[in-house]
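> Predicted model and sequence follow; I will ask about them next.
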Amino acid sequence: MAGWLSTHVLDTAKGCPAEGIKILLYRVTGNSHTKIVEAVTNADGRTDTPILPEEKFKTGTYELIFFAGDYLRATGQVDEEILFLDQVPIRFGMNDETHYHVPLLLSPYGCSTYRGS
């Protein structure tokens, strides 16, 4: 079985999936970042396809950047110029060829993640 990566975003303040969040995925090597893909969450808070499908999967270090500030402004949860959470980076490693799932639980003043299934 080849590996692959999925993600989703849940708005914990509103208690629903976060639709319309732009996500960038980078492969990280030392101090170098190589952009792999850009995606946007759908009505279920997920990307329409795996953010890193089997045919592009390689073990290594990656970084997801969630453009949370744009979403929080668009949903009326914040209106400040400078936000507590704006772009949320999550750097993680994948060392096995298996399914990895990296979700983001988001509110205007806090977030968390975990290795999901």
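Ah, there it is.
> Could you use CA atoms for every contact and neighbour count after this?
Fine.
> which residues touch Asp11?
17-18, 105-107 (CA atoms under 8 Å, 6 or more residues apart in numbering).
> most surrounded residue in those?
Ala18 (25 neighbours; other CA atoms under 10 Å).
> list the contacts for the nearest residue in space to that one that is not next to it in sequence?
Nearest residue to Ala18, sequence neighbours excluded (CA to CA, 6 or more residues apart in numbering): Gly45, at 4.7 Å. When the contact criterion is CA under 8 Å, 6+ apart, the partners of Gly45 are 8-10, 17-20.
> Put this next to the previous one:
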Amino acid sequence: MNTLSTHVLDTMHGRPAAGIALALTRPDGEIVRGTTNADGRCPDLVSEELASGRYALRFRVADYFRSLGVELPDPPFLDEVVIDFGMAADGGHYHVPLLVSPYGYSTYRGS
């Protein structure tokens, strides 16, 4: 079984991204919704171990940047960032960070 965590960093402002709404989904539907805390983390994202399979983290980044007063075009270049990833059987801990600005993002499997 696997565990999951995430951490969102706002590269435009150089700080953790507090207040980003996110959802964890599987192909058959949504598992949980959450919001990042002051450190850009969502500690209540998953309280149980996850089976191997396909997952997606969906981050509402346009709403976050608008809430900070950032002027975005209509429609925004990035509205929702979706990270599709797989968890292998007995893959252990998966940390999926998101580094984001209004016009770009990156991710990787962290530790």
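It's in. Predicted, not measured: the structure shown is a model, and the values here were computed from it.
> Overlay them and tell me the TM-score.
The TM-score (TM-score structural alignment, normalised by the length of structure 2) is 0.92; 110 aligned residues with a CA RMSD of 1.3 Å.
> if we can go back for a sec, quick one: what's aligned to the residue nearest to Ala18 of structure 1 in structure 2?
Correspondence of Gly45 of structure 1 to structure 2, assessed by TM-score structural alignment: Gly40.
> so which helix or strand takes in the closest residue to Arg54 of structure 2 other than its chain neighbours?
Take Arg54 of structure 2 and drop its neighbours on the chain: the residue closest to it by CA to CA, 6+ apart is Gly86, 4.5 Å away. Using DSSP states H and E, Gly86 of structure 2 sits within strand 81-87.
> Could you give me the buried positions within that strand?
81, 83, 85, 87 (16 or more other CA atoms under 10 Å).
> Stretch 21-34 of structure 1 too?
Of the residues in stretch 21-34 of structure 1, those buried (16+ other CA under 10 Å) are 21-28.
> What segments of structure 1 are strands?
Secondary structure of structure 1 by DSSP state E: the strands cover 4-6, 9-11, 16-17, 22-29, 32-40, 60-67, 87-94, 99-101, 104-107, 110-113.
> closest one to Leu52 of structure 1 among these?
strand 4-6 (4.9 Å; CA to CA).
> Are there helices or strands packed against the closest one, and which ones?
strand 99-101 (3 or more CA pairs under 8 Å, 6 or more residues apart in numbering; DSSP states H and E).
> And the strand it packs on, what does it pack against?
Secondary-structure packing of strand 99-101 of structure 1 (3+ CA pairs under 8 Å, 6+ apart): strand 4-6.
> For the strand it packs on, give me the average deviation versus structure 2.
When structure 2 is overlaid, strand 4-6 of structure 1 sits 0.4 Å from its aligned residues on average, using mean CA distance after the TM-score superposition for structure 1.
> What is the corresponding segment of structure 2 for that strand?
With TM-score structural alignment as the criterion, strand 4-6 of structure 1 aligns to 3-5.
> now swap in stretch 102-109 of structure 1 and tell me
The aligned range for stretch 102-109 of structure 1 is 96-103, by TM-score structural alignment.
> Any idea how many residues pack against Gly110 of structure 1?
Gly110 of structure 1: 11 neighbours (other CA under 10 Å).
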